[in-house]
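Colleague: Sequence plus predicted model, see below.
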Amino acid sequence: MPELPEVEVSRRGLLPHLPGMPCLGAITRAPRLRLPLPDLNALLEGRLLSAIHRRGKYLLFEWTPRAGIAGDQEGWLIVHLGMSGSLRLVAADTPAAPHDHVDLRFPHTVLRYRDPRRFGLMVWHAGPHPERDPRLAVLGIEPLDETFTGPWLHRALAGKTVAIKQALMDAHLVVGVGNIYAAEALFRAGISPTAPAGRLSAARCAKLATAVRAVLAESIALGGSSVRDYVHSDGGMGGYQLSCAVYGRAGAPCRVCATPIRQIRQGGRSTFYCPHCQAR
């Protein structure tokens, strides 16, 4: 599933090409993704795309009101890539493949949404304040925000008995730290993924907050992780998965101490860690 770095890489890849451009219309080739698709052509044709934002793993496309339509107001297209979604810029005459479900047409390019599993979503929020959308209102802190610090994390984890890896992946607490990045951050911080979250000291929370921010920033710099279906807006692959210290390396020697990397299951997901470097 595309996580925070992959979604942020997608956003940054679109920024040089789309904001400030008018939408010429939309083409939908499926009635629904995870939820039924709105009438995108009716909603977007004639609007100007003013900005592209990100909240957690959601992309927020901000659209201006349409001139000459009484009562028309700004709106937001909220997009989630689901398990296998991607957004690509293609030429207008590029034939659609079987899993290319939505095209947004601009004067110089087409923004094409591809999703083999159709677990993504596109929903419309009319008017200002997209943060009030029920999907966004429940989201936790942004880990790349300057307010995500060791002291904040220590306070947020107080009293929690859940394992720290599962706490990091709880979007109501911290957004966008998926399976790969939680495992890699815990390795860097020297913390066992099974440690009770509420028992971490202030010092260890400080190390973990620093590790989370560093891992996410490095992944963004490397174009994210292309483990399954994720690709950039130009069709390129991410490279962070090639530098992982523990994720996907079960049985391989730890790059620090040579102890074999161990794999366990937590919350239905695979967890990878070094039992020596993350003994505590």
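Modeller: That came through, no problem.
Colleague: switch to C-alpha atoms for all contacts and neighbour counts from now on
Modeller: Will do.
Colleague: quick one: what helix or strand has the closest residue to residue 133 other than its chain neighbours in it?
Modeller: Excluding the flanking residues, the one nearest residue 133 by C-alpha to C-alpha, 6 or more residues apart in numbering is residue 125, at 7.2 Å. In this structure, residue 125 sits in strand 121-126 according to DSSP states H and E.
Colleague: need the next SSE after that strand, C-terminal direction.
Modeller: helix 134-137.
Colleague: how near is the closest residue to residue 276 other than its chain neighbours to residue 185?
Modeller: Of all residues not flanking residue 276 in the chain, residue 259 sits nearest, at 6.7 Å (C-alpha to C-alpha, 6+ apart). The gap separating residue 259 from residue 185 is 18 Å, by C-alpha to C-alpha, to the nearest Å.
Colleague: chain center to stretch 23-37, what's the gap?
Modeller: Relative to its chain's centre, stretch 23-37 lies at 21 Å (C-alpha atoms, centre = their mean, to the nearest Å).
Colleague: Could you tell me which residues within it count as buried?
Modeller: Using 16 or more other C-alpha atoms under 10 Å as the test for burial, stretch 23-37 gives 23, 24, 25, 26, 28, 32, 33, 37.
Colleague: okay, pairing it with this:
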Amino acid sequence: MPELPEVETIRHRVEVAIAGKTVKSVEIYSPGLRRLSPRDLQERLPGQRVISVDRRGKYLLMRCSSGTVIFHLGISGSLLLRSPVAPPRTNDHFDILMEDETILRFHDTRHFGRVAWTQDDPMHHPLLAQLGPEPLGDGFDGHSLHRMTRGRSIAIKPFLMDSHNVSGIGNMYASEALFLARIAPTRASGRLTEAECRVIVASIRETLQQALTTEEQALSAGAGDEVDPAVAVSFNVYGRSGQPCRRCGTSIKRIRQGERSTFYCEVCQK
């Protein structure tokens, strides 16, 4: 699933390519998407000028002259920039064609992506209204994390992954940030001290910023539209079950928390 650094990288690349341009048409290849039929976009988008492309959590917002398209990439989705001569592939759902012939293509292999349209403030849309603070924003700090976790028995890793608490932290980077913070993912969130919460927030910011830098470098080096974070990022714990910890040499442990795999070092993380 695309996580926050991947979504932010897509946002920047798409905004540079289409901001200020006008939508000419919408071409549909596969109409079956969650939330909204692309046929609605076919009626609403032509003639719209793209103002900006923003991000809220893992959602992308294409702000237009009289409304906003909200994208969620689901498990396997992406927004691809294509030329008019590039034929659609399997699992390409629709194209948004600009007047200068730039194509924004929605690709989703597993069909879990969402697309919504609103003419109101998108931050009040049901998809966005209940999201927690941005992990890289000013509204998320050690004090606020400590306050949010009071009285909570849930383990810190699933707490961080709940978008109602913090918006956009996925499985990979939650594991990596907690390793950097030396906090066990199984710790009860309500028992963390404020000092530990400050360390966790700083580790989340460092982990996400490093991933953003790595993705941008990979794209600049000609990696194409889509960068696989499992390849681009050198993980300390994620996906390294049974391999030696880069700090102490102990074998990395893999457990299940909810429906997700968690990776950590039981010696370094307490």
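Modeller: Okay, I see it. Keep in mind the model is a prediction, meaning the values are calculated, not measured.
Colleague: Post the TM-score for the overlay when you can.
Modeller: With the length set by TM-score structural alignment, normalised by the length of the second structure, the two chains reach a TM-score of 0.94; 263 aligned residues with a C-alpha RMSD of 1.7 Å.
Colleague: follow-up on the earlier one: and the equivalent of the residue nearest to residue 133 of the first structure over in the second structure, how far from residue 156 of the second structure?
Modeller: Using TM-score structural alignment, the partner of residue 125 of the first structure in the second structure is residue 118. Residue 118 of the second structure sits 34 Å away from residue 156 of the second structure, going by C-alpha to C-alpha.
Colleague: With neighbour numbers in mind, choose between those two.
Modeller: residue 156 (23 against 14; other C-alpha atoms under 10 Å).
Colleague: Now do the helices in the stretch 151-280 of the first structure.
Modeller: 164-168, 179-189, 202-221 (DSSP state H, counting those that start in this stretch).
Colleague: And the first one, what does it pack against?
Modeller: Applying 3 or more C-alpha pairs under 8 Å, 6 or more residues apart in numbering; DSSP states H and E, one finds that helix 164-168 of the first structure contacts helix 179-189.
Colleague: what packs against the helix it packs on?
Modeller: Partner elements for helix 179-189 of the first structure (3+ C-alpha pairs under 8 Å, 6+ apart): helix 164-168, helix 202-221, strand 269-273.
Colleague: re the thing from before, quick one: closest of the helices of the stretch 151-280 of the first structure to residue 82 of the first structure.
Modeller: helix 179-189 (14.5 Å; C-alpha to C-alpha).
Colleague: what does that closest one rub up against?
Modeller: If you take C-alpha atoms under 8 Å, 6 or more residues apart in numbering as the criterion, helix 179-189 of the first structure is touched by 165, 168-169, 192-193, 204, 207-208, 211-212, 215-216, 244-247, 269-274, 277-278.
Colleague: what does that helix correspond to over in the second structure?
Modeller: Helix 179-189 of the first structure covers residues 171-181 of the second structure once aligned (TM-score structural alignment).
Colleague: Following superposition onto the first structure, what is the mean distance for the matching stretch?
Modeller: Comparison of stretch 171-181 of the second structure with the first structure after fitting gives an average deviation of 0.4 Å (mean C-alpha distance after the TM-score superposition for the first structure).
Colleague: mind listing what's buried in that stretch?
Modeller: 171, 172, 173, 174, 175, 176, 177, 178, 179, 180, 181.
Colleague: same check, this time on stretch 124-139 of the second structure
Modeller: For stretch 124-139 of the second structure, using 16+ other C-alpha under 10 Å, the buried residues are 128, 131, 132, 133, 134, 135, 136.
Colleague: Stretch 108-123 of the first structure now?
Modeller: Buried residues in stretch 108-123 of the first structure (16+ other C-alpha under 10 Å): 109-115, 118-123.
Colleague: one step back: nearest to residue 41 of the first structure, of the helices of the stretch 151-280 of the first structure?
Modeller: Nearest of these (C-alpha to C-alpha): helix 202-221, 32.1 Å.
Colleague: Tell me the buried residues in the closest one?
Modeller: 204-216, 219-220.
Colleague: The equivalent of residue 250 of the first structure over in the second structure: what's it in contact with?
Modeller: Taking TM-score structural alignment, the alignment pairs residue 250 of the first structure with residue 241 from the second structure. By C-alpha under 8 Å, 6+ apart, the residues touching residue 241 of the second structure are 251, 252, 253, 254, 263.
Colleague: any chance of those in a markdown table, with distance to residue 91 of the second structure too?
Modeller: A markdown table is the format used below for these (distance: C-alpha to C-alpha, whole Å):
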| residue | distance to residue 91 of the second structure |
| --- | --- |
| 251 | 39 |
| 252 | 36 |
| 253 | 36 |
| 254 | 33 |
| 263 | 32 |
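Colleague: Pretty sure residue 65 of the second structure sits against residue 51.
Modeller: Yes - assessed by C-alpha atoms under 8 Å, residue 65 of the second structure is found in contact with residue 51 at 6.5 Å.
Colleague: out of those two, which sits in the busier spot?
Modeller: Comparing residue 65 of the second structure with residue 51 by other C-alpha under 10 Å, the one with more neighbours is residue 51, at 19 against 15.
Colleague: thinking that one is in contact with residue 23, fair?
Modeller: No - contact criterion C-alpha under 8 Å: residue 51 of the second structure and residue 23 do not qualify, at 11.2 Å.
Colleague: re earlier: and the furthest pair within the buried residues of stretch 108-123 of the first structure?
Modeller: 109 and 119 (25.0 Å).
Colleague: Strands of the second structure, start to end?
Modeller: With DSSP state E as the criterion, the second structure has strands at 23-28, 50-56, 59-64, 67-72, 77-82, 92-98, 103-108, 114-118, 253-257, 260-264.
Colleague: Where in the first structure does the fourth one align, residue-wise?
Modeller: The aligned range for strand 67-72 of the second structure in the first structure is 75-80, by TM-score structural alignment.
Colleague: Identify the residues contacting that stretch?
Modeller: 57-65, 120-128, 130.
Colleague: cutoff 7 Å now
Modeller: 57-64, 120-128, 130 (C-alpha atoms under 7 Å, 6 or more residues apart in numbering).
Colleague: Same check on stretch 101-109 of the first structure?
Modeller: 21-30, 89-92, 110-114.
Colleague: one more time with 8 Å
Modeller: By C-alpha under 8 Å, 6+ apart, stretch 101-109 of the first structure touches 18, 21-30, 89-92, 110-115.
Colleague: how close does the equivalent of residue 86 of the second structure over in the first structure sit to residue 110 of the first structure?
Modeller: The alignment partner of residue 86 of the second structure in the first structure, by TM-score structural alignment, is residue 94. From residue 94 of the first structure over to residue 110 of the first structure the distance is 9 Å, taken as C-alpha to C-alpha.
Colleague: same thing with residue 21 of the first structure?
Modeller: The value you get for residue 21 of the first structure to residue 110 of the first structure, if C-alpha to C-alpha is used, is 11 Å.
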